[in-house]
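1. sequence unknown, structure follows:
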């Protein structure tokens, strides 16, 4: 999947009232359901001269997926455009369908 395809698949999740950790759970759940490989990440993000830590995001197909990263970079964008991210891959299991539906409202 390219950047635009990932955006079409995930953009509606931006409307949820969730923080980066919960939104990352929603993202990995949707990606897993579609069979799209991903890596859940935990680390820090430098935005506007300040560091946000801890911060969660997802990586897939050379893209960073982060709808809570700040005004300048949010959504789905090429990993090469995201030098401010530093983190480690973590295990973030997909949500059961009923929980996804509750959180995605």
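-> Right, received. Where do you want to start? Keep in mind that this is a model prediction, so the values were computed, not measured.
2. only C-alpha atoms from now on, for both contacts and neighbour counts.
-> Noted.
3. buried ones in the longest helix anywhere in the chain, by neighbour count?
-> Taking DSSP state H as the criterion, the chain has its longest helix at helix 20-34. By neighbour count on 16 or more other C-alpha atoms under 10 Å, the buried set for helix 20-34 is 20-21, 23-31.
4. could I get the full set of strands for the chain?
-> 39-47, 50-60, 63-66, 75-78, 85-90 (DSSP state E).
5. and the comparison structure, right after this:
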């Protein structure tokens, strides 16, 4: 896999780093709106090639079993996984799955 990008390290006179729009013919400072002269700039193209050493087959994560009654079939145990989907100061989300296929999500 090859990755190419154009890198133009440049700062405006106001101190803001300049970002270049992909298809723009002019470079304009986002802070002070100055239009910058680009006639003296050289473009440097950098490439990096990645070699994939080994492909690993991912297996479906089933989770751990817990004593939690399934609302779908009244089984005594369900599998569960947790994830932090909301901000860090809020609780995690618990995903319960039963062998019968019933799924339940609880915001803790």
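-> Looks like it came in fine. Since this is a predicted model, take the numbers as computed values, not measurements.
6. and the TM-score between them?
-> TM-score for the superposed chains, counting by TM-score structural alignment, normalised by the length of structure 1: 0.25, backed by 43 aligned residues with a C-alpha RMSD of 3.8 Å.
7. quick check: which of the strands of structure 1 is buried the most?
-> strand 63-66 (a mean of 24; mean count of other C-alpha atoms under 10 Å).
8. so which elements touch that strand?
-> Packing partners of strand 63-66 of structure 1 (3 or more C-alpha pairs under 8 Å, 6 or more residues apart in numbering; DSSP states H and E): strand 50-60, strand 75-78.
9. and of those, who's closest to residue 87 of structure 1?
-> strand 50-60 (8.6 Å; C-alpha to C-alpha).
10. which residues touch that closest one?
-> With C-alpha atoms under 8 Å, 6 or more residues apart in numbering as the test, strand 50-60 of structure 1 has contacts from 20-21, 24, 27-28, 36-46, 64-66, 79.
11. on that earlier part again, same list (the helices and strands packed on strand 63-66 of structure 1) but as JSON lines, adding distance to residue 100 of structure 1.
-> What follows is these, written out as JSON lines (distance: least, C-alpha to C-alpha, whole Å):
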{"stretch": "strand 50-60", "distance to residue 100 of structure 1": "17"}
{"stretch": "strand 75-78", "distance to residue 100 of structure 1": "19"}
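12. fine by me, thanks again.
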